[in-house]
Every structure is written in structure tokens, then in C-alpha cells.
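S.K.: Prediction below, plus the sequence it came from.
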Amino acid sequence: MMLLDKINLDLKEAMKNKNKTKLETIRLIKTTLMNEKIKLMVDKLSEEQEIAVVAREVKQRKDSIIEYEKAERADLVEKEKVQLDILQTYLPKQLEEKEIIDLIEKIVVDSNFTSIKDMGKVMSTLSPLVKGRADMAKVSQLVKNYLNK
């Protein structure tokens, strides 16, 4: 089932259940997907493109939560957290830190990378393997830590 199909089913369910927050969030992501489709001038987004759009929205929510916490806006923090939880249901299962470290170790050993100067090479090899399944900032930090050992 394509992501957009799942979103449409969840939209109908949220309407039936009169779940205002979920309905609002699903409409937002559906609109964002449609806008991306128009921007790219395609008839249908690939699954990777859909996941990238949802991941971008998730990142935006996380950034908003941090900013609202700084401004001590508990009401908005709570709203963003609820939206974040809803959006994360549309992303693939996220990799655990241990799984990411195992991938890094495999790439470093197989390619004989030894120093922090090889970080770009490690990241370019690792990125396609974890894209959409891990926060790239976290991945970058793990690679840096591993190469600095």
C-alpha cells in the first residue's frame, strides 16, 4: 500500500472518529505531499519522495518543539508532540543506534577507512542504506565518534 493510500484511509477514519488533531495533521501532510507533487511536476510521487516529505515534516515538528520549549509555550509544545507522533506513524521503522553502529563498522572495515578524513566517504556509502530510517544528524555524529576512536 502506498503511503498516500494509507493517509487517505487514516483521513477517513479520523473524520469518522471526529479526531480533530489527527484530522488536521493528516490534512496537512496530504496537502504537503500534493504541493511536492506539483513542485516536481510529476503525476505521482515515488515512495522515497513521499517518505522524504514526511521526514521533512517530522524534522520541522522536532525543531518547533525545541523552539516552543525555549519560549516556555507548553500548549504549543504539546500540540507539536501530538502531531509528531501522528506523522511518525507514516515513516518506516527507525534504526536503533546499535544497528547504525554495526553498519558504520561494516563500511569502515570493508573499505579500510581509518581517519576522520574519510568521514565523507563513509557518509556517502552509508546514506543510501539509512535514508528515511535514521536521523542523518545522529548518523553523522555516530560516524564522527567511530572514526575518532
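M.R.: The structure has been received and is ready for your questions.

S.K.: C-alpha from now on. contacts and neighbour counts both.
M.R.: Noted.

S.K.: and residue 122, how many residues sit next to it?
M.R.: Neighbourhood size, residue 122 [other C-alpha atoms under 10 Å]: 21.

S.K.: Presented hereafter is structure B, for comparison with structure A:
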Amino acid sequence: MIERVSEDIKAAMKAKDKGRLDALRLLKSAFIENNTSAKPKSDAEVAIAHVKKLKDSMESYPAGSEEVAKIKSEIEFLSAYVPQPLSKEDFETMVRTFIHDNPGADFGAVMKAISPEIKGRFDGREASQIVKTLVG
């Protein structure tokens, strides 16, 4: 993914798209930092964490401020690098399929199996509530 980001940085430089360029450079630095860490994560996890940090930082600024608009545009630029979110229906189908394929699976077994697949794509709290309902 870092190669894709590098190519997109070049394209943004040629297009003189400063907002996109800044957002991509920050993402690339997050990838580089991750790759040199003791326990590197997957590129998808790094991208998800970076976008999550941006979303969390929006709460620090007053609504409608220039900073919030800048962060929203950065999130929009980076959405192409983050796995697409799962719909509630898709998640429920995934859980039902797992339960069907593994009769007698309890809440812990379902969550353990499904959590890696939904990381960054579906809210964990909502996931646990749905699993409790379906396993119940």
C-alpha cells in the first residue's frame, strides 16, 4: 500500500493538490513509522488507525471551524486506503453463517473468529450486541 500512496503523492504534486498531498504525506509517514517499529501492523490497520485519529481530533475543534473542514477533507482523501465499512445486514449474515457452520458456538468463539475480519469496518460495541442477540 505504501507504493500506492507514493504514486498518489506524485500525482498530487503534479496536480498541485496541496490538501491531498498533505494528507497522503502524513499517511505515508505513519506507514514508515509502523514499518520501523518493533511490532509492525498491517497497512490496513495503520490506515484505519490514522483515519480514526483524524476523526477523534475533530472533536477538539469547534463545529464549523476551518480546522474541522480541513480534517474532513483529509478523511475524504484517505477513505480510499481504508477498508470499506460493513453494513449491519452484512455483519449479521457473517455471524449467522459462522453460527451455522459451527453449531454450539458461544459468544466468545464467535467474537474471536469474527473480530479480525471486522476490525475497522464495523463498530465493536454494536458487533457484540448483535452477536449476543444471535447467539442468545
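M.R.: That came in fine, so what should we check first? None of these values were measured; they are calculated from a predicted model.

S.K.: so how far is residue 107 of structure 1 from the counterpart of residue 116 of structure 2 in structure 1?
M.R.: Superposed on structure 1 with TM-score structural alignment, residue 116 of structure 2 falls opposite residue 128. Residue 128 of structure 1 sits 12 Å away from residue 107 of structure 1, going by C-alpha to C-alpha, to the nearest Å.

S.K.: same thing with residue 50 of structure 1?
M.R.: 28 Å.

S.K.: Looking at the two, which is more packed in?
M.R.: Between residue 50 of structure 1 and residue 107, residue 50 has the larger neighbour count (other C-alpha under 10 Å), namely 24 against 17.

S.K.: Touching, that one and residue 7? I think so.
M.R.: No - here residue 50 of structure 1 does not reach residue 7: they are 11.0 Å apart, not a contact under C-alpha atoms under 8 Å.

S.K.: returning to what we had before: let me know how buried the match of residue 116 of structure 2 is, in neighbour terms.
M.R.: 10.

S.K.: The equivalent of residue 24 of structure 1 over in structure 2 in helix, strand or coil?
M.R.: Taking TM-score structural alignment, the alignment pairs residue 24 of structure 1 with residue 22 from structure 2. Three-state assignment for residue 22 of structure 2 (DSSP: H, G, I helix; E, B strand; the rest coil): helix.

S.K.: what's the answer for the one 5 residues further on, then?
M.R.: At residue 27 of structure 2, secondary structure determined by three-state DSSP is helix.

S.K.: Show the contacting residues for it.
M.R.: Residue 27 of structure 2 sits next to 5, 47, 50 when contact means C-alpha atoms under 8 Å, 6 or more residues apart in numbering.

S.K.: which one in structure 2 is aligned with residue 58 of structure 1?
M.R.: Aligned partner of residue 58 of structure 1 by TM-score structural alignment: residue 51.

S.K.: do you know how far its match is from residue 118 of structure 2?
M.R.: The gap separating residue 51 of structure 2 from residue 118 of structure 2 is 16 Å, by C-alpha to C-alpha.

S.K.: higher neighbour count, the two?
M.R.: Set residue 51 of structure 2 next to residue 118 and count neighbours by other C-alpha under 10 Å: residue 51 wins out with 22 against 18.

S.K.: Tell me how far the residue nearest the centre of structure 2 lies from residue 127 of structure 2.
M.R.: Closest residue to the average C-alpha location of structure 2: residue 48 at 2.9 Å, with C-alpha atoms, centre = their mean. Applying C-alpha to C-alpha, the value for residue 48 of structure 2 to residue 127 of structure 2 is 18 Å.

S.K.: same thing with residue 18 of structure 2?
M.R.: From residue 18 of structure 2 to residue 127 of structure 2 the distance is 38 Å (C-alpha to C-alpha).

S.K.: the more surrounded of these two?
M.R.: Taking neighbours as other C-alpha under 10 Å, residue 18 of structure 2 and residue 127 compare with residue 127 leading, 19 against 12.
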